[in-house]
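Novice: below are the sequence and a predicted model for it; my questions follow.
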Amino acid sequence: MRKYQGRKSLDLALLEIDTKITVLSSQVQAVFKDSMKSFYNKDLKRSQKIIEEDILINNFSKEVETQSIEIIRDQAPLASDMRKLTSLIFVSQELERIAD
């Protein structure tokens, strides 16, 4: 469990979450493209790989959510930081849903 203290550590934690959202977005985009190719080519092996990757994406999304909640709990961010964190949680959930 991480303990966040001070504005600088909050900024670093927010940057880390931003980076993870970017990674998650790239993963979802790749899976989406693969799923379209798999569907078009009726490729069952690729489809199975996509299902396995979905599990990883689900776990990564949960990690982002958990880390965001820990930041909220430990830092008690105000106004814009709180809005940003809750927005990032929603983005993470939507990206995970797209990957499904």
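Specialist: Cool, the structure landed.

Novice: could you use CA atoms for every contact and neighbour count after this?
Specialist: Will do.

Novice: distance of Asp34 relative to Ser47?
Specialist: Per CA to CA, to the nearest Å, Asp34 is found 8 Å from Ser47.

Novice: same question, Leu78
Specialist: With the distance defined as CA to CA, Leu78 ends up 44 Å from Ser47.

Novice: who has more neighbours out of these two?
Specialist: Per other CA atoms under 10 Å, whichever of Leu78 and Ser47 has more neighbours is Ser47, with 18 against 9.

Novice: now for the strand or helix carrying Ile71, which elements pack on it?
Specialist: Assigned by DSSP states H and E, Ile71 belongs to helix 44-75. On a contact count with 3 or more CA pairs under 8 Å, 6 or more residues apart in numbering; DSSP states H and E, helix 44-75 meets helix 6-41, helix 79-99.

Novice: in a markdown table: those helices, plus distance to Ile57.
Specialist: A markdown table is the format used below for the helices and strands packed on helix 44-75 (distance: least, CA to CA, whole Å):
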| stretch | distance to Ile57 |
| --- | --- |
| helix 6-41 | 7 |
| helix 79-99 | 6 |
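
Novice: let me have those helices in TSV, adding mean neighbour count as columns.
Specialist: Below are the helices and strands packed on helix 44-75 laid out as TSV (neighbours: other CA atoms under 10 Å):
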stretch	mean neighbour count
helix 6-41	15
helix 79-99	17
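
Novice: ok, which of these comes nearest Thr66?
Specialist: helix 79-99 (8.9 Å; CA to CA).

Novice: take this one as well and set it beside the first:
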Amino acid sequence: MSIREKFQSDLDELKNSLLELGTLAEVAMIRAIDSLKHQDLEEAKRIITDDYKINELEKQINERAILLIMKQAPVASDLRRIVTVLKVSSDLERVGDLAVNIAKSVEHMGSTPFLKKIEDIPLMASLAQKMLANVLDAYYKEDTVLANTTAKLDDEIDELYGSLIQELLELMAVHPKSISQITQLAFICRYIERIADHATNISESTIYLVRGEQYRLNA
């Protein structure tokens, strides 16, 4: 195997590891929302415990990426691929952290019945999860069209976030004794909105990877 072939093989391995990290982050988010819907405190604890897998894989990816830069002194296009790996891995690790934050809010609320049916929050979460799945696909295929169109979903999530926060504020006035639960639900809405922001970041990184230019989507 030539030096170039070995370098390309290393880049491919990095890409595959990044997609594995993406799957772990996406699954963590799905599990966190399920634990919310079912008030599954044991599952919430498991999500928090399992976060080390995401953190460890991100660390491994970053170390391998930096080592490639140091050993190979890559040209501009190859360096862009490695820089993109570092940026995307950071966003995915943050998605994992946000899933943990959701699980911690579930733990904090405990088994006290919800004031209202939890429907709109999972709806917003499903849109964020769709964004995450699509941007990972866009990154893998280097599809700038998919990256761009997926980022537009962030506007819909922002609208849902705004309406949910308004509804929760109104509930506080009616149910002052349930402020703790309402506050945690507001936190969860914010965590989901942030996950969508990280998915948008990955869209921007994908466009940077392909075109070599920085783009701000939904600015």
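Specialist: Alright, I've got the coordinates. From a predicted model like this one, the values you see are computed outputs, not experimental measurements.

Novice: please state their TM-score.
Specialist: After superposition, the two chains reach a TM-score of 0.92 (TM-score structural alignment, normalised by the length of structure 1), with 96 aligned residues with a CA RMSD of 1.0 Å.

Novice: rewinding a little: of the helices and strands packed on helix 44-75 of structure 1, which is nearest Asp54 of structure 1?
Specialist: helix 79-99 (6.4 Å).

Novice: centre-most residue in structure 2?
Specialist: Closest residue to the average C-alpha location of structure 2: Val95 at 3.2 Å, with CA atoms, centre = their mean.

Novice: counterpart of that one in structure 1?
Specialist: Counting by TM-score structural alignment, Val95 of structure 2 lines up with Ile98 in structure 1.

Novice: likewise Ala151 of structure 2?
Specialist: Checking TM-score structural alignment: Ala151 of structure 2 goes with nothing.

Novice: now Pro122 of structure 2: how far from Leu136 of structure 2?
Specialist: Pro122 of structure 2 is 21 Å from Leu136 of structure 2, by CA to CA.

Novice: the more surrounded of these two?
Specialist: A count of neighbours by other CA under 10 Å puts Leu136 above the other of Pro122 of structure 2 and Leu136, at 26 against 17.

Novice: tell me the residue in structure 1 aligned with Gln184 of structure 2.
Specialist: So, by TM-score structural alignment, Gln184 of structure 2 is left unmatched.

Novice: who's in contact with Gln184 of structure 2?
Specialist: 105-106, 108-109 (CA atoms under 8 Å, 6 or more residues apart in numbering).

Novice: let's see 10 Å
Specialist: Taking CA atoms under 10 Å, 6 or more residues apart in numbering, we find Gln184 of structure 2 in contact with 102, 104-109, 190.

Novice: just among the residues you listed, which is most surrounded?
Specialist: Ile102 (30 neighbours).

Novice: grab the nearest non-local neighbour of that one.
Specialist: Ile188 (5.5 Å; CA to CA, 6 or more residues apart in numbering).

Novice: surely the one you found meets Ala99?
Specialist: Yes - counting by CA atoms under 10 Å, Ile188 of structure 2 does reach Ala99; the two are 9.2 Å apart.

Novice: more neighbours: the two, which one.
Specialist: Using other CA under 10 Å, the more surrounded residue of Ile188 of structure 2 and Ala99 is Ala99, with 29 against 25.

Novice: still on that earlier bit, return the member of the contacts of Gln184 of structure 2 nearest to Ser17 of structure 2.
Specialist: Ile102 (25.0 Å).

Novice: contacts only, for that closest one.
Specialist: Ile102 of structure 2 neighbours (CA under 10 Å, 6+ apart): 28-29, 31-33, 35-36, 44, 47-48, 96, 108, 184-185, 187-192.

Novice: check Glu13 of structure 2 too.
Specialist: Here Glu13 of structure 2 is in contact with 7, 19, 61, 64 (CA under 10 Å, 6+ apart).

Novice: what's it aligned with over in structure 1?
Specialist: So, by TM-score structural alignment, Glu13 of structure 2 is matched to Glu16.

Novice: any idea how far Gln75 of structure 1 is from Gln5 of structure 1?
Specialist: Gln75 of structure 1 is 7 Å from Gln5 of structure 1, by CA to CA.
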